[in-house]
Structures are given as C-alpha cells and as structure tokens.
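In: The amino acid sequence is not available; the structure is as follows:
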C-alpha cells in the first residue's frame, strides 16, 4: 500500500478505505507484519492530518461520538475546515 504525503492527495473514499483497513485488517496481516502496517499507517495519519490529538483521533474518540472509520473522517474534516486546512481532493 502506497501512502501519500498530504491529506489533500487522497480522495475521501481512498482515505476511508485506508482507515477501514487499519480498523478491520481485511488483508489478514498477523504478528510483525500487522504491527509494522499499523505503525506505518498511524505515523502517516498523524503527519498528514496535522490534528493536534494525533493518533487519539483513531484510538480515543470523544465520548458519545461516532467511533467508526467514517466518524474519524468526519472529525478530521471538521477540524481541518475549522483551521483553514485543505480537505480531500475531489473524487
């Protein structure tokens, strides 16, 4: 899986697929392969989203909020819009 250097290089659907794979591990990775995959995705996520909560956006959503991959996307979109950051590229 090729990771992109900026959030605005992803369409929303591409980023949703990436977050969904992180949550669900549909590829069936195990052991060090799974650990390495998660580390790469989370490190890239923190860098490209620029969200001050970093990986907590993925692992510690606010009480009562949507904990799904789409909920993560929505929190990122809201924060970036509120802070004048570009969003996802058009589909």
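Out: Yep, that arrived. Everything numeric here is computed off the predicted structure, so don't read it as measured data. Residues are numbered from 1 along each chain as shown.

In: okay, CA-based contacts and neighbour counts for the rest of this
Out: OK.

In: counting residues per helix, which one in the chain is longest?
Out: Determined from DSSP state H, the single longest helix within the chain is helix 31-49.

In: List the buried residues in that helix.
Out: Within helix 31-49, the residues that count as buried by 16 or more other Cα atoms under 10 Å are 37-38, 41-42, 44-46, 49.

In: From residue 58, how far out is residue 13?
Out: Note on residue 13: its distance to residue 58, by Cα to Cα, to the nearest Å, is 17 Å.

In: this is the comparison structure:
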C-alpha cells in the first residue's frame, strides 16, 4: 500500500488521472509549504515526480524556470499544459 496522502488520509495514487485537480493541488500545497515530516515530504515528492511524468520533475517546484509561476496553482497549470501538449491524460473530473 502506498503511503497516506493529504487531508483525507487516502493512499497516494499511482497515476495522475486518478487524482482530481483539487486533490493534486492539496499535495502541491503540502510540498510547497513543507508540511509534515521529512519522510512525508519525500513520499509526496516521489509521487509528484512519478505521476506527472514531467521531464523537469522536482525542478518545477524547487528550481522553476525564470518567470514561471512557482505557486502550487502555477505548478499545477504547468503540469496540465505539458501533459495536454504531449497527449497524456489529465485529471479526473471532480
């Protein structure tokens, strides 16, 4: 079983289309505000890298491109835009 996620205690999911935007945004907010233990942060970050598939991985969070919106909402939009441009599925409906 995967580690527990944000707020609800639900297990982290194996693929981005299993998340709603709100669920994934909650994960990004926990990462960006360094909530929880180091192990919790590691689990969230590994899940982010795995499910987004974005080539920049954690750099989207910790080393964003100049001028990029590095807020949780901005990172979410970057992931959505990149996945759509690459023909990858997006988030499940809320």
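Out: Nice, thanks for sending it over. Given the structure is predicted, the values throughout are model-derived calculations rather than measurements.

In: follow-up on the earlier one: among the buried residues of helix 31-49 of the first structure, give me the pair with the biggest separation.
Out: Using Cα to Cα, the pair of the buried residues of helix 31-49 of the first structure lying farthest apart is 37 and 49, separated by 17.9 Å.

In: What's the local residue count around the alignment partner in the second structure of residue 60 of the first structure?
Out: Alignment note: residue 60 of the first structure maps to residue 63 in the second structure; criterion TM-score structural alignment. Using other Cα atoms under 10 Å, residue 63 of the second structure is surrounded by 12 other residues.

In: what does residue 27 of the second structure give?
Out: 22.

In: wait, it sits on residue 43?
Out: No - the pair residue 27 of the second structure / residue 43 is not scored as a contact, 10.4 Å apart, by Cα atoms under 8 Å.

In: Apart from its neighbours in sequence, what residue is nearest residue 94 of the second structure?
Out: Setting aside the residues directly before and after it, residue 94 of the second structure is nearest to residue 20 in space (Cα to Cα, 6 or more residues apart in numbering), at 5.5 Å.

In: Pull the contacting residues for the aligned residue in the first structure for that neighbour.
Out: Aligning on TM-score structural alignment places residue 20 of the second structure opposite residue 11 in the first structure. Residues in contact with residue 11 of the first structure, defined by Cα atoms under 8 Å, 6 or more residues apart in numbering, are 88-91.

In: how about a cut-off of 10 Å?
Out: 17, 87-91 (Cα atoms under 10 Å, 6 or more residues apart in numbering).

In: want to throw those into a markdown table with neighbour count and secondary structure?
Out: Listed next are those as a markdown table, based on neighbours: other Cα atoms under 10 Å; DSSP: H, G, I helix; E, B strand; the rest coil:
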| residue | neighbour count | secondary structure |
| --- | --- | --- |
| 17 | 14 | helix |
| 87 | 20 | coil |
| 88 | 17 | coil |
| 89 | 13 | strand |
| 90 | 10 | coil |
| 91 | 8 | coil |
